[in-house]
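Novice: Pasting the sequence and the predicted coordinates here, then a few questions.
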Amino acid sequence: MSPPSSQKSLAFLRSIIVIRLINAFWVTTFFQPDEFFQSLEPAWDLAFGANSGAWLTWEWHHQLRSSIHPAIFSVAYIVADYASSILPVSTAVRDSIIVGAPRALQAVIAALGDWYTWQLASDIYPDSNVSSFALFLQLFSAWQWYCSIRTFSNSLETTLTIAALYYFPWRELLGVASTTKDNPKPAGSIMRDPWSLRVSLALAALAVILRPTNLLIWATIGGLALTRIGLHGPSPLTQPSVWVLFREAVLCGSLVLAISLASDRLYFGFWTFPPYNWLTFNISKSLAVFYGRNPWHYYLLQGLPLLSTTSLPFVLMGLWRPAAVTPEQANVLHTLSLAVCVTTAALSLISHKEVRFIYPLLPILNVLAAPLTASFFTSIPPSSDASSPSPPRIRNKPYLYLALSVNVLLAGYLSFFHQPAPLSVLSYLRNQYTALNPIPNSNNDDLFALFLTPCHSTPWRSHLIHPHLNAYALTCEPPLHTKPNTPERDNYRDEADRFYDDPVSFLADELFNPNATGLPLPRYIVGFEGVQPWLEDFFGRTGRERGMDGVALTPVWMAFNGLFNEDWRRAGKMVVWETGHRDQADDVRAATS
């Protein structure tokens, strides 16, 4: 079976983009703060300037992240801002356009990842039914639905990785050298036309710049291409082609490195190299464990099952014994399988683990599982006409319907019901601000909202939008000033920890202490419902002693936030309380009315 035609491929791509755009705007829940603070906040800063109110976390102040990722989304912000400014739309519509622009761009990136997964499977497997199942596994993956449209660097890394794998010249570098006249190989084709290799290496280098751990995948593939350990047949590589491979790797890597250095120079204002900074900083500071420790088997018992969900049995079988027919196919599949195993094993040695760290492996897992899934759920009836074979028949329908139902229900719950409040609360505050300030007042320094939640529980300027909407949230900066394995490091408590350790004392002695340049009284206080008794205690007793008379907390907004939460501090509904505070905007309106 020949690879899909260009016309069919583009038609598939358009359809997948539509699916992911629907996906992007159906997912209305909060997952993990890096979606916003490691991409959209610096992108906002790039697009709208240093006075735009973006929240840049400590990693950006220590140049630990590449600016390429947020630079991509800054373009989306600039285009959305310009388009909304020339359209006759209300402020609320303009805000929605700007908020949605990065999601729309990420939907296209996610669609490309799905499309390249299907393209790679079409190149590997001669059976179009198998390659269709690779795409089917991508589109009906609950994890892919939940995460592919989120602006994580891991999401972009995943698309870059599968695209680089598609353009990688597998036959020339991992094929079987043929000495027969009946089936001659295109020896030295990468020497005559190295563009496919160049695109692959450039995309791989960009993925490594974004996430240095991506190097594990390419070190495995490159090592097998050169050593041929465990592969079938003699190597088709000649000494000249090895030199071409080395030369192109250096050239493509140098080009991407130059782009990265120039981007970081423009963003940070001086020459720096974030991947090196990230490596040395983590070695010297040992800060990874500050964000949690996980057992060595986390990726085996939790990571891979969460990535694969109902396709896990086929994934495990594909990893253990790839369904290869020809020696060339076996070389490609064994290489992909080993890349998964090496990456998973290496990342298991790191204390802090998250499922999204192995997210770039998901398309590979779906390619490996595709032939086994196709053979289990379909059968090809015999046909006497070789030119028009009979379409495959569905079998094992109960299992198929059960798997689809599990993924649809899981994706539906995560998309609509698990932590929707952190996004919807910002829409409420933004709408309240625009209603109270139809003409934003740059001289208004009043505190509009105070977030008494675990740090980074909500997005920030990417959803607050307005630079003069002043807000404050509890922080959780790591103990950069301490040394590893010292009492000072072990006993360190960040601002959010100190609040939950003793809420009333923290509010009195730190947050609203007039002798320590404390905060002014905000118009709104945002928190989960468990903090209400502490707020009532503070404003009813201690706050009155501090001159905060007349504060009567009134719940003005409340939203369901899921059936469960792994963090007890985020349990229950999210609530907005109005304090009764009148800001300068009220005074101006009262004076002019």
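Specialist: Nice, thanks for sending it over.

Novice: all contacts plus neighbour counts: C-alpha atoms, from now on.
Specialist: Fine.

Novice: what residue lies at the spatial centre of the chain?
Specialist: For the chain, Phe152 is the residue whose C-alpha lies nearest the centre (Cα atoms, centre = their mean; 2.2 Å).

Novice: so where does Val526 fall, helix or strand?
Specialist: According to DSSP states H and E, Val526 maps onto strand 524-528.

Novice: I'd like to know which elements that strand is packed against.
Specialist: The contact analysis (3 or more Cα pairs under 8 Å, 6 or more residues apart in numbering; DSSP states H and E) places strand 524-528 against strand 449-452, strand 574-578.

Novice: Tell me where the stretch 101-250 of the chain has helices.
Specialist: Secondary structure of the stretch 101-250 of the chain, counting by DSSP state H, counting those that start in this stretch: helices at 128-139, 142-147, 153-167, 170-174, 189-192, 195-210, 215-227, 239-268.

Novice: Nearest to Ser375 among the ones you listed would be which one?
Specialist: helix 128-139 (8.3 Å; Cα to Cα).

Novice: contacting residues around that closest one?
Specialist: 1, 114-115, 117-119, 121-122, 125, 144-145, 311, 363, 366-367, 369-371, 373-374, 392 (Cα atoms under 8 Å, 6 or more residues apart in numbering).

Novice: Return the set of buried residues in stretch 323-333.
Specialist: Judged by neighbour count (16 or more other Cα atoms under 10 Å), stretch 323-333 contains these buried residues: Ala323, Ala324, Glu328, Gln329, Ala330, Asn331, Val332, Leu333.

Novice: want to compare, so here's the second one:
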Amino acid sequence: MSWLILPFIVRPIIGVLTQGFFQPDEYFQSLEPAHRAVFGYGHLTWEWVAQPPIRSIAYPAIWMPLYSALQWAGLDNGALLVLAPKLLSGLLASLTDFFGWKFARKLYGPRVANVWLLLSLTSIFHVLALSRTFSNSLETTLTVASLYHWPLVDGLYVHHDLTTALFLAALSCLIRPTSAIIWTILGGELLIRTVTKGQSVVPILSKVAIVGTLFSLIQSGLDTTYYGNPTFTPLNFLRVNLSSVSSFYGVNQWHYYFTQALPILCTTSLPFVVHGGWLVKMLPGEIGRGSRTLFNLCRWVITAYSFMSHKEWRFIHPLLPIFHLFAALSLASL
């Protein structure tokens, strides 16, 4: 357990030491709109000024209290305006390691969990992207936190809390609408499994309806307040990104995620990811079934993203903790 202190030291340090940018979105879809909302100036890209707008203020709203606190304290000078978001994003990134370790321990025990933590902390792609202010980075954190609470496996001694999982999943979708792909797949599997066991799906659907309605109202309220007129950006976001507009930013081959993104995300752990994916096919019982659900989740999410013309490595960043889970299972078995 003492090893879990490391992420809360390592990730903020990485965040502070990170220089330059990976892609412009880490500023123009997060810090810049937040800065403009608090200080009254800052550049807004076309997504924010289009009619209708396609970007939600939900993610920039995370940084707005930070800027407001600095302004109130009279500390809104250049150095702290740069440093404070780096520290916050580093702390948020550390929660990926925290919940990922707990998730790995829940499924496979402490040995695999410790290997998972080592893989996560030494991941080159995590070093590159996780502590940055990308919405994908927070989506990664929220995804693994929700997976820890998600009823992936059944058992008397296995912790799960569907309500908490749904709240975290909904927050992930609030931050990034395409996260719904992950939760649609997992939700469908949960419903099928529930029906197969002869149980009612009404309690599950009721919770989904309540949480979904609540977060839809929150989304609409935030965006309507920010834009000054009734606005629900997820629909606008999906409509534009599924159109030819997204192709302006680059078009990739259908195999991009398999031949480029996976090797770049996993780097040297890729052979162990493949071996671990093969091992889960043979795991018995509920753990085996849950592990195969994760394997199928990765397969279907990548397939779904492969149908989109515009592709980026970071779009499947939320799957990296699962890839590390397979790699840890492989390494622990050697």
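Specialist: Sure thing, it's come through. None of these values were measured; they are calculated from a predicted model.

Novice: Just give me how far the following helix or strand past the strand holding Val526 of structure 1 sits from the chain centre.
Specialist: Helices and strands here follow DSSP H and E; after strand 524-528 of structure 1, the next one along the chain is helix 532-537. Computed by Cα atoms, centre = their mean, to the nearest Å, the separation of helix 532-537 of structure 1 from the middle of its chain amounts to 36 Å.

Novice: Ok, stretch 373-380 of structure 1 next?
Specialist: On Cα atoms, centre = their mean, the centre of stretch 373-380 of structure 1 falls 32 Å from that of its chain.

Novice: swap in stretch 267-280 of structure 2?
Specialist: Counting by Cα atoms, centre = their mean, stretch 267-280 of structure 2 is centred 21 Å from the centre of its parent chain.

Novice: Show me what counts as buried in it.
Specialist: Neighbour counts over stretch 267-280 of structure 2 (16+ other Cα under 10 Å) mark Ser269, Leu270, Phe272, Val273, His275, Gly276, Gly277, Leu279, Val280 as buried.

Novice: Redo the residues you listed as JSON lines? Include distance to His159 of structure 2 and secondary structure.
Specialist: Converted to JSON lines, the buried residues of stretch 267-280 of structure 2 look like this (distance: Cα to Cα, whole Å; DSSP: H, G, I helix; E, B strand; the rest coil):
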{"residue": "Ser269", "distance to His159 of structure 2": "29", "secondary structure": "helix"}
{"residue": "Leu270", "distance to His159 of structure 2": "29", "secondary structure": "helix"}
{"residue": "Phe272", "distance to His159 of structure 2": "27", "secondary structure": "helix"}
{"residue": "Val273", "distance to His159 of structure 2": "25", "secondary structure": "helix"}
{"residue": "His275", "distance to His159 of structure 2": "27", "secondary structure": "helix"}
{"residue": "Gly276", "distance to His159 of structure 2": "24", "secondary structure": "helix"}
{"residue": "Gly277", "distance to His159 of structure 2": "24", "secondary structure": "helix"}
{"residue": "Leu279", "distance to His159 of structure 2": "24", "secondary structure": "helix"}
{"residue": "Val280", "distance to His159 of structure 2": "21", "secondary structure": "helix"}
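
Novice: farthest pair in these?
Specialist: Spatially, the most separated pair among these is Ser269 and Val280, at 16.4 Å (Cα to Cα).

Novice: Do you have the strands of the stretch 351-500 of structure 1 handy? List them.
Specialist: Using DSSP state E, counting those that start in this stretch, the strands of the stretch 351-500 of structure 1 run over residues 378-379, 393-394, 449-452, 471-473.

Novice: which bit of structure 2 covers the third one?
Specialist: Using TM-score structural alignment, none of the residues of structure 2 align to strand 449-452 of structure 1.

Novice: Run through the helices of the stretch 301-450 of structure 1 in chain order.
Specialist: Taking DSSP H, counting those that start in this stretch to define them, one finds helices in the stretch 301-450 of structure 1 at 304-308, 312-320, 327-347, 362-377, 397-416, 421-436.

Novice: ok so, going back, residues in structure 2 matched by the strand holding Val526 of structure 1, start to end?
Specialist: Going by TM-score structural alignment: strand 524-528 of structure 1 matches no residues.

Novice: Tell me what angle that strand forms with helix 421-436.
Specialist: Relative orientation of strand 524-528 of structure 1 versus helix 421-436 (axes from the mean of the first three to the mean of the last three Cα atoms, to 10 degrees): 170 degrees.

Novice: Figure out how far strand 524-528 of structure 1 is from the centre of its chain.
Specialist: Mean-position distance between strand 524-528 of structure 1 and its chain equals 27 Å (Cα atoms, centre = their mean).

Novice: now swap in stretch 315-329 of structure 1 and tell me
Specialist: 29 Å.

Novice: Likewise for stretch 361-375 of structure 1?
Specialist: Using Cα atoms, centre = their mean, the mean C-alpha position of stretch 361-375 of structure 1 is found 22 Å from that of the whole chain.

Novice: Onto which residues of structure 2 does it map?
Specialist: Using TM-score structural alignment, the partner range for stretch 361-375 of structure 1 is residues 319-333.

Novice: Kindly report the same for stretch 254-269 of structure 1.
Specialist: Taking TM-score structural alignment as the measure, structure 2 aligns residues 213-228 with stretch 254-269 of structure 1.

Novice: now do stretch 153-160 of structure 1
Specialist: Using TM-score structural alignment, stretch 153-160 of structure 1 pairs with 135-142 in structure 2.

Novice: Quick check: that stretch compared with structure 1, mean distance?
Specialist: Following superposition, stretch 135-142 of structure 2 is found to deviate from structure 1 by 0.6 Å on average (mean Cα distance after the TM-score superposition for structure 1).

Novice: and Leu81 of structure 2, what does it touch?
Specialist: Shown in contact with Leu81 of structure 2 (Cα under 8 Å, 6+ apart): Tyr67, Leu70.

Novice: sec struct for the aligned partner of it in structure 1, please.
Specialist: In structure 1, the residue equivalent to Leu81 of structure 2 is Ile98, according to TM-score structural alignment. Judged by DSSP: H, G, I helix; E, B strand; the rest coil, the three-state class of Ile98 of structure 1 is helix.

Novice: picking that back up, quickly note the distance from the residue nearest to the centre of structure 1 to Tyr524 of structure 1.
Specialist: Distance, Phe152 of structure 1 to Tyr524 of structure 1, using Cα to Cα, to the nearest Å: 30 Å.

Novice: ok, now Gly269 of structure 1?
Specialist: Gly269 of structure 1 is 37 Å from Tyr524 of structure 1, by Cα to Cα.

Novice: Thank you, goodbye.
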